[in-house]
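Asker: need a 3D model of the following:
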Amino acid sequence: MKAFVFPGQGAQYPGMGKDLYENSAEAKQLFDKANEILGFRITDIMFEGSADDLKQTKVTQPAIFLHSVLLAKTLEDFAPGMVAGHSLGEFSALVAAGALTFEDGLALVSKRAMAMQKACEVEPSTMAAIVGLDDEAVEEVCSSVAGVVVPANYNCPGQLVISGSVEGIDKACELLKEKGAKRALKLPVGGAFHSPLMEPAREELAAAIETTDVQKPVCPVYQNVNAQPVTDPSEIKQNLIAQLTAPVKWTQTVKNMIAGGATSFTEIGPGKVLQGLVKKVDRSMETSGIDKYEK
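Answerer: Predicted structure coming up:
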């Protein structure tokens, strides 16, 4: 069974999607529609902008979403057996599986980006990647530190990203190095994603998700908050709302997709991060990626 996975924030690169725009009439039409929906020409920034231009939150999330979704739409015989997306990528996965329309998916991603940006400005916060310790050891240290410090992304065995207040993350990194972490590296992000500090963004996005029409997807969508296959529209909504303040259970998702019958994983969208994470969960799994227009 073919599993398709969709990347999250950080995978963007200058020039992304330009070949799609130039070679596919359908992609061009949807890119032009995206410019209208967003109220600015995201295509100019994606195709001609610098890496710094692409780092703006209002640009990054819609850019990755557009690149991923339009690649999926231009694939011949796209018939996923199951899908999943890492954080932001969950929205791409839901559109690819037919649970959300392109227009609704893009509108939600844009709202999500703005809401997260606002939440980041409320309190200085950050994230850090912890490498070389098991999950339990990291969880234990997080719970021992005062203030908000929580596991945010269970990426693969031995790699967990933590999220919280700047002070709390600094203290946790110090303790985790003492515990034997190979690396405890603060990430160049604007805030504590997938932590309780995103509560204002969760509330804002919840209102938008509640009023959005979600259809039954063509295949199971393995969602971040519970790593389980979901097809019920109301459950999809609740999990999407919970996602902003809950950890991304990617390790568990990949394991469950393999247990559910996945025989190969194809990453659709910019970068190769998810292919690498799948291999770290199961070295024998066949992986591939599509980040350019294929005809």
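Asker: C-alpha from now on. contacts and neighbour counts both.
Answerer: OK.
Asker: which parts of the host helix or strand of T60 are buried?
Answerer: Assessed by DSSP states H and E, T60 sits inside helix 57-74. Buried residues in helix 57-74, defined by neighbour count with 16 or more other Cα atoms under 10 Å: 57-72, 74.
Asker: equivalent analysis for stretch 102-115, please.
Answerer: The neighbour-count check on stretch 102-115 (16+ other Cα under 10 Å) flags 102, 104-115 as buried.
Asker: another one to check against the first:
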Amino acid sequence: LLWEHFSREVGRRPTLMAGHSLGEYTALAACGFFSFEDGMRIVRKRGSFMEEACPSGKGGMVALIDPVMELVEMEVQRKGALLAIANRNAPDQVVVSGEMEALKELISGLRGRGYRRAIFLNVSGPFHSPYMKPAAERLEEELRKIEPKRMEIPVVFNVDAEPFRDGEEVFEKLKRQLYSPVQWERSMRRMAEEGIELFIELGPKNVLSNLARKVLPHVETMNAERLVDVERIKEALK
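Answerer: Presented below is the predicted three-dimensional model:
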């Protein structure tokens, strides 16, 4: 609804689109790759498959603020299959996903030397990690039932931070997204390489706008949570 209102009222076509994790499906629906109804059906299936892939409470995710990446990556690798980098959001923020006890050991082992602050996320499982591979296989079956359409606007994908417009390769990217890190910092930098200087965030709060400014301090950002915010953006773009 917010995207439709924005498109109608602002009347300016974005050059590129992107969505963080689940938001990637919103971007794909907005750019016309699949219908709103197909998007809702796939998102529901995706959530169910992810919940079933790992019992509740067994795994989780933790955000590390101001991480020393060399130390974090070394400790994650040392844990093997138990941990994985889940989100590379900004220079000062990375998210680690995995088995809960291994996450606690990571936080304890790096305390005072590997990060400034650790925040356990309110999620039910170790998303964007190899634990989600069974869910990814099931998701692919559902994705293949969709008849894809050519995107009206290219989307920069989470798994490789590359803009893409059409083709069934999108299904493979969405499958991999479930068990691969969200390359959000790289995505922002890739969009800047394409000449993007204004980032407009549609949706609740302004988390992604804040991340964009951390990655690219020189860019301008705007965000719209409500329909009335679109009017503010429309006036600013005149």
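Asker: hang on, the earlier thing: so which of the buried residues of stretch 102-115 of the first structure are in strands?
Answerer: Judged by DSSP state E, the subset of those located in strands is empty.
Asker: between these, which is closest to D213 of the first structure?
Answerer: For those, the closest approach to D213 of the first structure (Cα to Cα) belongs to D104, at 8.1 Å.
Asker: please name the nearest non-neighbouring residue to the closest one.
Answerer: Closest residue in space to D104 of the first structure, ignoring its immediate chain neighbours: T212 at 7.0 Å, by Cα to Cα, 6 or more residues apart in numbering.
Asker: aligned partner of that neighbour in the second structure?
Answerer: Using TM-score structural alignment, the partner of T212 of the first structure in the second structure is I146.
Asker: and that match, how far from T221 of the second structure?
Answerer: Separation of I146 of the second structure from T221 of the second structure (Cα to Cα, to the nearest Å): 34 Å.
Asker: related to what we said a few turns ago, my reading is that the residue nearest to D104 of the first structure lies in a strand. Confirm?
Answerer: No. T212 of the first structure: not assigned to a strand; according to DSSP: H, G, I helix; E, B strand; the rest coil it is coil.
Asker: assign P14 of the second structure to helix, strand or coil.
Answerer: Reduced to three states by three-state DSSP, P14 of the second structure is coil.
Asker: OK, contacts around it?
Answerer: For P14 of the second structure, the contacting residues are I153, by Cα atoms under 8 Å, 6 or more residues apart in numbering.
Asker: can you give me the helices for the stretch 51-200 of the first structure?
Answerer: 51-54, 57-74, 89-96, 102-122, 135-144, 166-178, 199-210 (DSSP state H, counting those that start in this stretch).
Asker: residue range for the fifth one in the second structure?
Answerer: With TM-score structural alignment applied, helix 135-144 of the first structure matches the range 69-78 in the second structure.
Asker: give me the mean deviation of that stretch from the first structure.
Answerer: Its aligned residues in the first structure lie a mean 1.8 Å from stretch 69-78 of the second structure after superposition (mean Cα distance after the TM-score superposition for the first structure).
Asker: who touches that stretch?
Answerer: Under the criterion Cα under 8 Å, 6+ apart, residues L83, A84, I85, L106, L110, G114 lie in contact with stretch 69-78 of the second structure.
Asker: okay if I get those as a markdown table plus neighbour count and distance to E169 of the second structure?
Answerer: A markdown table is the format used below for the contacts of stretch 69-78 of the second structure (neighbours: other Cα atoms under 10 Å; distance: Cα to Cα, whole Å):
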| residue | neighbour count | distance to E169 of the second structure |
| --- | --- | --- |
| L83 | 27 | 27 |
| A84 | 28 | 24 |
| I85 | 21 | 24 |
| L106 | 19 | 35 |
| L110 | 17 | 39 |
| G114 | 22 | 37 |
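Asker: what is the nearest of those residues to A63 of the second structure?
Answerer: A63 of the second structure lies nearest to I85 out of those, by Cα to Cα, at 10.0 Å.
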